[in-house]
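Visitor: Okay, predicted coordinates and the sequence, questions at the end:
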Amino acid sequence: MTITEIAELAGVSIGTVDRVIHKRGRVSAKTVAKVEKIIKSSGFTPNPIARQLALKKDFVVGILLPLKTDDAGYWELIFDGIEKACEELKPFSIKLAVKNFDRKKNGDFTAKAEALSKIKIDALITAPVIAEEASKALKFFSDIPYVFVDSSLPEGKQLTTVAQNPYASGVCAARLMKLIVPDAEKIVCVQMYPDSYNLKERARGFTEFFKEKNVINVAGNCNTKNETDSFIKSIIAKKPDGIFVSNNASFSFVEYCRAHNIKKKFALIGYDLMKQNKKFLAEDFIDCIISQQPEQQGYEAVKAIYRHSLINEKVNKTMKIPITIYFKENI
């Protein structure tokens, strides 16, 4: 039995179990008795490596993610999940070394990866959203375990990937589109970051579902507001019956239509229950949102590193985040 399983059976945190095992910190007598009973019945023996790390040495996790402000705060939510897990694992003295890269700036992922590699870190959490650059930059971390969040790489040697299955997610979006506009004649699939592996896979899943229809795939870099507006204008001009936005920028389409007094005549499906998307979903301007649970991604990424590096548990190669669907009625 593991510390994680003991914590689940006792209905307490991993940190509480650790405090009981090592007899430090404040824990109620009732909780101590409950945990000790489970430990005794299971024959659990504390992991000496974990104990040593908890008592003697910081365990440093490098964080290499896009700027927190990017994508309407999506990455900040992943970081919130990371911090929550670190707080729960406080007895193990997990520290963070953070480098945020600008995904719109060519070469910044590599530059920040190199800078982080010069710091002594024990593990890494990153999002390989710029696939080609990430594949090369990860050579800096070949001697430590690293975990992917949000996206994966086909050839990656990661410990695990914490993300949705992007192809299945794209198929799910296509099924929703078919339900919302069953007689649609023109559907546009939008990729606002053409180099992103997971967005390509979502688009592939969406397009392959509509084999009998001519889905228009449109990709373009939207690094500035002017580029974004021009990109959206070109899509609106096609007069589609449905628009699938493969990232969390569906709110941008609503804002553009409002700013230009354009009446929405198309179904709009996108990703992530960010503040703007939630608002427009409630107001019926967005028809459906698929959530990637960013906080859960960050949380599970830290827990995967903890299980692998601190208590020697096996970690699955993939940790699939559920495909959660939101309409205005269930937000």
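Guide: Yep, it's here.
Visitor: drop to CA atoms for contacts and neighbour counts, all remaining ones
Guide: Fine.
Visitor: Residue 55 and residue 168: what is the separation?
Guide: 43 Å (Cα to Cα, to the nearest Å).
Visitor: For those two, indicate the residue with more neighbours.
Guide: residue 168 (16 against 12; other Cα atoms under 10 Å).
Visitor: Look up which helix or strand the residue lying closest to the more buried one once chain neighbours are set aside falls in, please.
Guide: Distances taken as Cα to Cα, 6 or more residues apart in numbering put residue 205 closest to residue 168, at 6.4 Å, once the chain neighbours are dropped. Using DSSP states H and E, residue 205 maps to helix 197-209.
Visitor: Isn't residue 116 up against residue 60?
Guide: No. Using Cα atoms under 8 Å as the test, residue 116 is too far from residue 60 to be in contact (11.4 Å).
Visitor: which one of these two has more residues nearby?
Guide: Remark: of residue 116 and residue 60, residue 116 carries more neighbours, 21 against 17, as counted by other Cα under 10 Å.
Visitor: show me the contacts for the more buried one.
Guide: 62, 64, 97, 98, 99 (Cα atoms under 8 Å, 6 or more residues apart in numbering).
Visitor: quick one: the helix or strand that contains the second one to chain centroid distance?
Guide: It refers to residue 64. Assigned by DSSP H and E, residue 64 belongs to strand 59-66. Put simply, strand 59-66 sits 14 Å off its chain's centre (Cα atoms, centre = their mean, to the nearest Å).
Visitor: ok, structure two:
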Amino acid sequence: MGITQKQIAELAGVSIGTVDRALHDRGRVDPKVAVRIKQIAKELGYRPNSVAQSLSILKRNLKIGVILHIQSHNAFFDDIIRGILKCKEEISDFGIAVEIKECPDFNAREQLKLINQAVEEGISAIAIVPINHPVIKERLNELHKQQFPVVFLTNIIDDTEYLSFVGCNYNLTGSITAGLLNLVCPKSGKLLLFSPSFQMLGHIHRMNGLKTSLEQEYPQIHLQDVIEMTGNDIKDYQLTRKALEEFPDTNVIVCPGGYSCGNLQAIQEMGYFKSSRIICYDSSAEIEKELRNRNITATIIQQPQLQGYTAVRTLFEYLSSGKSPASKNQFIQTRIILKENLSEI
């Protein structure tokens, strides 16, 4: 028969509650006491009673809500959802429900309604792709004060408290982009940056990381303009053509890839597949096709499926055992994909 928390408590001279908090790293426990408790548990081979834990979770009827910021699907968010569903299947034996709610594109008022709806429905925790808007910040800060667990998924917003952020390090990704541009255009470059919507604060951070690195490390590459894409293929096609007509000598392009088919279509039609070096973000069937054809030099991916999975897993562990993530910001590793390693996507 295995050692119990009660026996550990007797040996450590503390209460069972203190043992439970120390073993699961939750609540206030004197650090020296926690170390002693964990050492006793390790020496005696303590293992949690997973059956009892499962039954306890089942009785609590826990629900995780996932609130996206966008309703029109794209390849990136399709992968996010695949990761969410993978984790949902893994934790289904514990009886924890996972519900996905989709917001009309970048509509902060509608996202606020979804947050309030989730709380009213008895959702136990929320993973959210937050829109960078004052009403969202205010509501999420209210939930944090009420000790309601919220995980930011793939986007972060400032002046807002949260349990954990799961996504890429956007500023670093911008710097990586600059370094990659230097490799493909080491002597001189005239760059156009086509960015996804700046209603996602992460996209602003990525742009700033790119700008800073170009200014400090790679001044031979001149950023001619930044064009914010809309996610609407027709509008993005028009915006892209206009920018390329204004800067016809562009020879390096950074674009949002799967976020905007209209953007890629205009770049192709105007002949820039052959005359420019093109770096994309994220992946899609179209990007993979053009990587194989060497019309796109590389794409920088954020592993969205892993992001979706990790966000839900983080909330599951917090709800089931009170375990907080080791790091508040759980940065998912950014990867560079070329034609040669396409099979790794």
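Guide: Great, that's in hand. None of the values given here were measured: they were computed from a predicted structure.
Visitor: and the angle from the helix or strand following the helix holding residue 205 of the first structure to helix 197-209?
Guide: Next in sequence after helix 197-209 of the first structure, counting helices and strands by DSSP H and E, comes strand 215-219. Counting by axes from the mean of the first three to the mean of the last three Cα atoms, to 10 degrees, strand 215-219 of the first structure lies at 160 degrees to helix 197-209.
Visitor: Between which two of the contacts of residue 116 of the first structure is the distance greatest?
Guide: 64 and 97 (8.7 Å; Cα to Cα).
Visitor: which of these two has more neighbours?
Guide: Neighbour count, other Cα under 10 Å: between residue 64 of the first structure and residue 97, residue 64 has more, with 21 against 14.
Visitor: And the more buried one? What does it align with in the second structure?
Guide: Under the alignment (TM-score structural alignment), residue 64 of the first structure pairs with residue 67 in the second structure.
Visitor: so its match sits right up against residue 100, yeah?
Guide: Yes. Between residue 67 of the second structure and residue 100 there is a contact at 6.0 Å, judged by Cα under 8 Å.
Visitor: What residues does residue 214 of the second structure make contact with?
Guide: Residue 214 of the second structure neighbours (Cα under 8 Å, 6+ apart): 178, 221, 222.
Visitor: Report the secondary structure state of residue 305 of the second structure.
Guide: Under the three-state scheme (DSSP: H, G, I helix; E, B strand; the rest coil), residue 305 of the second structure adopts helix.
Visitor: The first structure: which residue goes with that one?
Guide: By TM-score structural alignment, residue 305 of the second structure lines up with residue 295.
Visitor: Chain neighbours aside, what residue packs nearest to its match?
Guide: In space, residue 295 of the first structure is closest to residue 81, 4.2 Å off (Cα to Cα, 6+ apart).
Visitor: ok, residue 51 of the second structure - how many residues close by?
Guide: Residue 51 of the second structure: 9 surrounding residues under other Cα under 10 Å.
Visitor: hmm, I was thinking of residue 183 of the second structure
Guide: Each residue near residue 183 of the second structure was counted by other Cα under 10 Å, and the total is 10.
Visitor: Overlap in contacts, residue 116 and residue 60 of the first structure.
Guide: Counting by Cα under 8 Å, 6+ apart, the contacts common to residue 116 of the first structure and residue 60 are residue 97.
Visitor: and the aligned residue in the second structure for the residue nearest to residue 295 of the first structure, what element?
Guide: In the second structure, the residue matched to residue 81 of the first structure (TM-score structural alignment) is residue 83. Per DSSP H and E: residue 83 of the second structure is located in helix 75-90.
Visitor: And for that helix, what's in contact with it?
Guide: 97-98, 258-259, 282-284, 304-313.
Visitor: And it against the first structure, how far off on average?
Guide: Following the fit onto the first structure, the mean deviation recorded for helix 75-90 of the second structure is 1.4 Å by mean Cα distance after the TM-score superposition for the first structure.
Visitor: So which bits of that helix are buried?
Guide: 75-77, 79-88 (16 or more other Cα atoms under 10 Å).
Visitor: Near residue 110 of the second structure, how many other residues are there?
Guide: Residue 110 of the second structure: 15 neighbours (other Cα under 10 Å).
Visitor: Please enumerate the helices of the second structure.
Guide: Ranges of helices within the second structure are 5-12, 16-23, 31-43, 50-60, 75-90, 108-120, 134-145, 170-184, 201-216, 233-246, 261-269, 272-275, 285-292, 304-321, based on DSSP state H.
Visitor: Which part of the first structure matches the first one?
Guide: Under TM-score structural alignment, helix 5-12 of the second structure has no counterpart anywhere in the first structure.
Visitor: quick check: angle from that helix to helix 16-23?
Guide: Going by the same axes, to 10 degrees, helix 5-12 of the second structure makes 90 degrees with helix 16-23.
Visitor: and helix 5-12 of the second structure with helix 31-43, angle?
Guide: Counting by the same axes, to 10 degrees, helix 5-12 of the second structure lies at 120 degrees to helix 31-43.
Visitor: by contact count, what packs against helix 5-12 of the second structure?
Guide: Secondary-structure packing of helix 5-12 of the second structure (3 or more Cα pairs under 8 Å, 6 or more residues apart in numbering; DSSP states H and E): helix 16-23, helix 31-43.
Visitor: give me every residue that touches residue 7 of the first structure.
Guide: 13, 14, 16, 17, 35.
Visitor: That one in helix, strand or coil?
Guide: Residue 7 of the first structure - assigned by three-state DSSP - is helix.
Visitor: Neighbours of the corresponding residue of the second structure for residue 109 of the first structure, how many?
Guide: Using TM-score structural alignment, the partner of residue 109 of the first structure in the second structure is residue 111. Around residue 111 of the second structure there are 26 other residues, counting by other Cα under 10 Å.
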